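K.L.:
can't give you the sequence, but here's the structure:
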């Protein structure tokens, strides 16, 4: 074989090897691009999913049904007292909360009197977080029953009955719907087929969840949280330990020179929208 032919074959082999190396390099680059694209797509999907989940967590559930006469954004608040009362008492409570029970047993007669006199309208946020920490479902079940009582126009009286008969926090008696209906018999006119069906069918379960989600988004961390015209007053009003008597004094001071509200039967007329800004001040650790 001539030197020229050998040189030609060598050149052909080198060209073939070079082309093969180029093909392999292109294949590697393509593979990297495909893998990188898949990784980016997975990351993007994860980010999108995370944003959607976070958005879902941050949006209070919109209840499919709300009790009659409820007020505020998404109708999450139960109003009691005069719609035109000059002062607003805002109360966040859990039916299983022992500190709430203590507060109500001490203060509810005074609060009822203030409502009946047209001095305050009370806005109740019925939360249900204790079921998360203590086995049972009494917070949610009792909250639904309170919503049913609001529907029937007997919220205040039934609310007071529940707190007077509140079981120990670890006793889930309020998780038994029969117990809740039995206690409702202490309120004249409350127990009807409609009320019993409302309790037994958990009619306002979505509303109860929405109220709790709204509480979760606030800066309040404990119950009871009690505000007078947007300012915390329980367990202390400023530096002063709150009592029924000085609650009356605080209300009278806030109402000085103002016209009292007109009252409805048993304080069941709609409560006013707060005349003071109800800011999310950190709540006192009362329970």
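P.N.:
Sure thing, it's come through. Everything numeric here is computed off the predicted structure, so don't read it as measured data.
K.L.:
make it CA atoms for all contacts and neighbour counts henceforth
P.N.:
Noted.
K.L.:
how many residues are close by residue 53?
P.N.:
Neighbourhood size, residue 53 [other CA atoms under 10 Å]: 11.
K.L.:
same question for residue 170.
P.N.:
15.
K.L.:
a helix runs through it, doesn't it?
P.N.:
No. Counting by DSSP: H, G, I helix; E, B strand; the rest coil, residue 170 falls outside a helix, being coil.
K.L.:
ok, the nearest residue to residue 176 once chain neighbours are set aside - contacts?
P.N.:
Excluding its sequence neighbours, the residue lying closest to residue 176 (CA to CA, 6 or more residues apart in numbering) is residue 138, at 7.4 Å. Going by CA atoms under 8 Å, 6 or more residues apart in numbering, residue 138 touches 95, 96, 131, 172, 173, 174, 175, 176.
K.L.:
redo the residues you listed as JSON lines? Include distance to residue 18, neighbour count and secondary structure.
P.N.:
Below are those laid out as JSON lines (distance: CA to CA, whole Å; neighbours: other CA atoms under 10 Å; DSSP: H, G, I helix; E, B strand; the rest coil):
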{"residue": "95", "distance to residue 18": "81", "neighbour count": "27", "secondary structure": "coil"}
{"residue": "96", "distance to residue 18": "80", "neighbour count": "32", "secondary structure": "coil"}
{"residue": "131", "distance to residue 18": "72", "neighbour count": "19", "secondary structure": "helix"}
{"residue": "172", "distance to residue 18": "80", "neighbour count": "18", "secondary structure": "coil"}
{"residue": "173", "distance to residue 18": "83", "neighbour count": "20", "secondary structure": "helix"}
{"residue": "174", "distance to residue 18": "82", "neighbour count": "26", "secondary structure": "helix"}
{"residue": "175", "distance to residue 18": "79", "neighbour count": "18", "secondary structure": "helix"}
{"residue": "176", "distance to residue 18": "82", "neighbour count": "15", "secondary structure": "coil"}
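K.L.:
alright, now check it against this:
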């Protein structure tokens, strides 16, 4: 074999060796990339799972509701009624109401003088049930916040006065003004002696929120169609087109004579 041929074969072997070495290096890098990518995918998946788990925990915490705390003196099934008037009154008016409800405000404006007169005379007791119908229909949380604040006023023995102040200052149905606890506390200033540290804490903490939710659930399952629902002797007098304050007074006085 000539010297030239030997050099050619040697050069060919060297090139082949170099090429094989390059291929081995490339294969090693490819495997490293695959392993690295797998690790990254696992870590990314773990991160996503962690975020989802944390989010789920946060949602659970934010929507968790404690036990329903009834306001002081609440009566009826599950303590869902706030009574106004003497226990010995022969007539009971049951009112399901929403502080954001315009129809409730209209009813209060027209019937309040007569109702208060009958209550003061010991002939009528009113049981108020607070619901959040407008929150569900219009959005927002003003119905719930106002109901909680009213329950806090009941704890202070000033429900009736604060109840009237809320209706006298009711915002438009589309405005969620009562969602602002500061506004509710400001309005409470119109009731002598109501604004105390205890009342403020009760309003700001939403102490009776779960109770309000339970009251609203009772309304939803009752079959009533809307607010206000006003029952006298089990009959919805608000649905009676012939009803007037004078007629309500006659009905109550007749019950007291019976």
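P.N.:
It's in. Computed from a predicted model, the values in this text were never measured in an experiment.
K.L.:
now the TM-score, please.
P.N.:
In this superposition the chains share a TM-score of 0.73, using TM-score structural alignment, normalised by the length of structure 2; 194 aligned residues with a CA RMSD of 1.4 Å.
K.L.:
returning to that earlier point: please identify which of the contacts of residue 138 of structure 1 is nearest to residue 231 of structure 1.
P.N.:
Nearest to residue 231 of structure 1 among the contacts of residue 138 of structure 1, counting by CA to CA, is residue 95 at 22.8 Å.
K.L.:
contacting residues around the closest one?
P.N.:
Residue 95 of structure 1 neighbours (CA under 8 Å, 6+ apart): 101, 126, 127, 128, 138, 139, 142, 143, 162, 163, 166.
K.L.:
return the subset of these lying in strands.
P.N.:
Within those, residues falling in strands by DSSP state E are residue 126.
K.L.:
distance from the strand or helix carrying residue 57 of structure 2 to the middle of the chain?
P.N.:
Per DSSP states H and E: residue 57 of structure 2 is located in helix 3-63. Chain-centre distance of helix 3-63 of structure 2: 52 Å, with CA atoms, centre = their mean, to the nearest Å.
K.L.:
nearest spatial neighbour of the spatially most central residue of structure 1, skipping sequence neighbours?
P.N.:
Within structure 1, one residue has its C-alpha closest to the average C-alpha position: by CA atoms, centre = their mean, that is residue 212, at 2.1 Å. In this structure, residue 212 of structure 1 finds its nearest non-sequential neighbour in residue 127, 4.9 Å apart by CA to CA, 6+ apart.
K.L.:
and that neighbour, what's its match in structure 2?
P.N.:
Using TM-score structural alignment, the partner of residue 127 of structure 1 in structure 2 is residue 131.
K.L.:
my guess is its match contacts residue 98, does it?
P.N.:
Yes. In this structure residue 131 of structure 2 lies within contact range of residue 98 using CA atoms under 8 Å: 5.2 Å.
K.L.:
give me the common contacts of those two.
P.N.:
With CA under 8 Å, 6+ apart as the test, residue 131 of structure 2 and residue 98 both reach 143, 147.
K.L.:
what range does whichever strand or helix holds residue 44 of structure 1 cover in structure 2?
P.N.:
Taking DSSP H and E as the definition, residue 44 of structure 1 sits inside helix 3-58. With TM-score structural alignment applied, helix 3-58 of structure 1 matches no range in structure 2.
K.L.:
against structure 2, where does the helix or strand that that helix is followed by fall?
P.N.:
As assigned by DSSP H and E, the chain's next helix or strand after helix 3-58 of structure 1 is strand 78-81. Residues 82-85 of structure 2 are where strand 78-81 of structure 1 lands when matched by TM-score structural alignment.
K.L.:
cool, and stretch 179-193 of structure 1?
P.N.:
Stretch 179-193 of structure 1 maps onto residues 183-197 of structure 2, going by TM-score structural alignment.
K.L.:
report the separation between the two terminal residues of that stretch.
P.N.:
End-to-end distance for stretch 183-197 of structure 2: 16 Å, by CA to CA, to the nearest Å.
K.L.:
measure how far it is from the centre of its chain, please.
P.N.:
22 Å.
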